[in-house]
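# Sequence and predicted structure are below.
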Amino acid sequence: MWQELASVPIPFDAAGEVSVVLSPGSRIGPHGWVGIVLLGGAAIVTAPSEETAGRIRRVFAELPDDKLTDPEEIGKVLPIGEVLGPFALAYVTNDGFRAAAPPAGLRVEEVPGYFDLGDLEQVAGPEDALEAGLDELSSPAFVVRVDGQVVAAAVYYEWPDGVASVSVLTAPAWRRKGLSRATGSAAVKHALAQGMLPQWRTRSAAAKKVALGLGFTELGTHLSVELL
């Protein structure tokens, strides 16, 4: 999937290796930015120009593996502007998936088709709503309602090559009650039933904890940077 998003042929080499390629059309990050994906200790990097690619090759050859997606460390050796990430990348298969049920008295409801989750996003606040990205869905919505109001939801967005990127969001008053895990579990179960590979991509330590509880394994990191 990440190789397809790079938009040009690029290999994930052995652990510790960094592949840098010129790709103005890369979808790993915003147009004109540098996209970096670290998986299993190997990294691929897309650059918008040959000059940028050359700079990255020189600098990244000296960076340790665990610093390749660290904006602070990259900023010490290259002039950078805005950044997106780093996002932890975790995945799960049928064999590793650990389903979770909602708390007693509550149920997860599957709502087919487009479902407006704007009220939940407003309650959660703009920062958490942006992190969750519930508007980017290509799945049913999996929701928990209390007194008719949605207090937690999970969806997934279909990425290339059958990857289902899962997102969860819970209203602040209902957090730490297992609702993110329950709705996320329903979304993951649905994606696996479609033959897809669930992905959990997040900057949030709390969301990462939910993913690990469902059996996801963290395999890498994704970062996009604007090079000045």
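Done, it's in.
# rest of the way, CA atoms for contacts and neighbours
Will do.
# residue contacts, the residue nearest to residue 14 when sequence neighbours are not counted?
Spatial nearest neighbour of residue 14, excluding adjacent residues (CA to CA, 6 or more residues apart in numbering): residue 42 at 5.9 Å. Counting by CA atoms under 8 Å, 6 or more residues apart in numbering, residue 42 touches 12, 13, 14, 15, 16, 17, 18, 65.
# Next one for the comparison:
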Amino acid sequence: MPVNPLVNPLVVRACAVWVELARVPVSFAPPGGVTVVVSPRSGLCPVGWVGVVALGGSAVVTAPSEAAALVVRAALGALPVEAVVDGVSVREVLPVAQVLGPAALAYVSRSGFRPVEAAGALGVERLSAAHPDVRGLERAAGPEDAGEAALDEMTSPVFAVRDGRGRVIAAAGYEAWPGRAAHVGVLTAPEARGRGLARVTGSAAVAHALGAGLLPQWRARPPASRRVAAALGFEELGAQLSIELA
């Protein structure tokens, strides 16, 4: 995972996003370093949890209190950077109640983007995030997948594909994040998966974000989602982990 931020501008921009989300003054250390700070309002994790983001071979960690920071600093400071975003390794050194992740963090530049066009009679249309047909797709996909995609939180248009009966079967968009990032979400109806529709709709969302001068971010755990990101030219530069201490 180590990537020298001095030679990869994507790492520099990605680090700026998470530094702003930390909501306290912090910076990523040189490769190999783990920086732990106290931030009760951190955007790296749920409130009251410990948030870990590793990028470019170093990591930033936010803790909800000074007492938690002392424990986390002692435990994670002894681990290599790759291990601080590994749930198994973290459980070996910290009293953990729950873990969310790890999720891979991937980014793409304008020059690295590989767009995918709709094939055949398929067309991509723009809908609002509140459109009832988008809600219908979420119901079809189920609460877990719909929650992961979070189409209802999109600040961009939602780029959608319909089937022959007019139902939205795939959609993607992005939420504008601090640091001029575009957090991309993609959702496909279960019966329509495996047809490349996530690439088509995701490509439209990424193109829109790049056109607005934003940094597209793809955060994912499932291998299928990570493969979609890779097909569009995203580079996996790090990972995110959230920890609830016991």
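Nice, I can see it. The shown structure was predicted, so the numbers you read here are calculated from the model rather than taken from an experiment.
# Can you pull the TM-score for these?
Laid over one another, the chains give 0.96 as their TM-score (TM-score structural alignment, normalised by the length of the first structure), with 228 aligned residues with a CA RMSD of 1.2 Å.
# For the contacts of residue 42 of the first structure, pick the one with the most neighbours.
When neighbours are counted by other CA atoms under 10 Å, residue 18 leads the contacts of residue 42 of the first structure with 24 neighbours.
# Could you pull up the residues touching the counterpart of it in the second structure?
Under the alignment (TM-score structural alignment), residue 18 of the first structure pairs with residue 34 in the second structure. Shown in contact with residue 34 of the second structure (CA under 8 Å, 6+ apart): 28, 58, 59, 60, 61, 76, 77, 81.
# Aligned against the first structure, show me the partner of the second one.
It refers to residue 58 of the second structure. Per TM-score structural alignment, residue 58 of the second structure is aligned with residue 42.
# Would you map the strands across the first structure?
Using DSSP state E, the strands of the first structure run over residues 18-22, 34-39, 42-47, 80-91, 109-111, 141-146, 149-159, 163-170, 197-202, 217-227.
# Residue 210 of the second structure contacts residue 111, doesn't it?
No. Under the criterion of CA atoms under 8 Å, residue 210 of the second structure is not in contact with residue 111, lying 10.1 Å apart.
# More neighbours: the two, which one.
residue 210 (17 against 7).
# residues near residue 150 of the second structure, how many?
21.
# so what's the residue in the first structure that it lines up against up against?
The alignment partner of residue 150 of the second structure in the first structure, by TM-score structural alignment, is residue 133. Applying CA under 8 Å, 6+ apart to residue 133 of the first structure gives the contacts residue 167.
# The one 10 residues further on now?
With contacts defined as CA under 8 Å, 6+ apart, the neighbours of residue 143 of the first structure are 108, 109, 110, 111, 150, 151, 152, 153, 154, 183.
# Of those, which are reproduced in the second structure?
For the contacts of residue 143 of the first structure, the aligned pairs still in contact in the second structure (both residues aligned by TM-score structural alignment, their matches' CA atoms under 8 Å) are 108, 109, 110, 111, 150, 151, 152, 153, 154, 183.
# Can you get me a residue count around the last one?
Residues near residue 183 of the first structure, counting by other CA under 10 Å, number 30.
# now swap in the third one and tell me
The number of residues packed near residue 110 of the first structure is 19, by other CA under 10 Å.
# Quick one: map it onto the second structure.
Using TM-score structural alignment as the criterion, residue 110 of the first structure maps onto residue 126 of the second structure.
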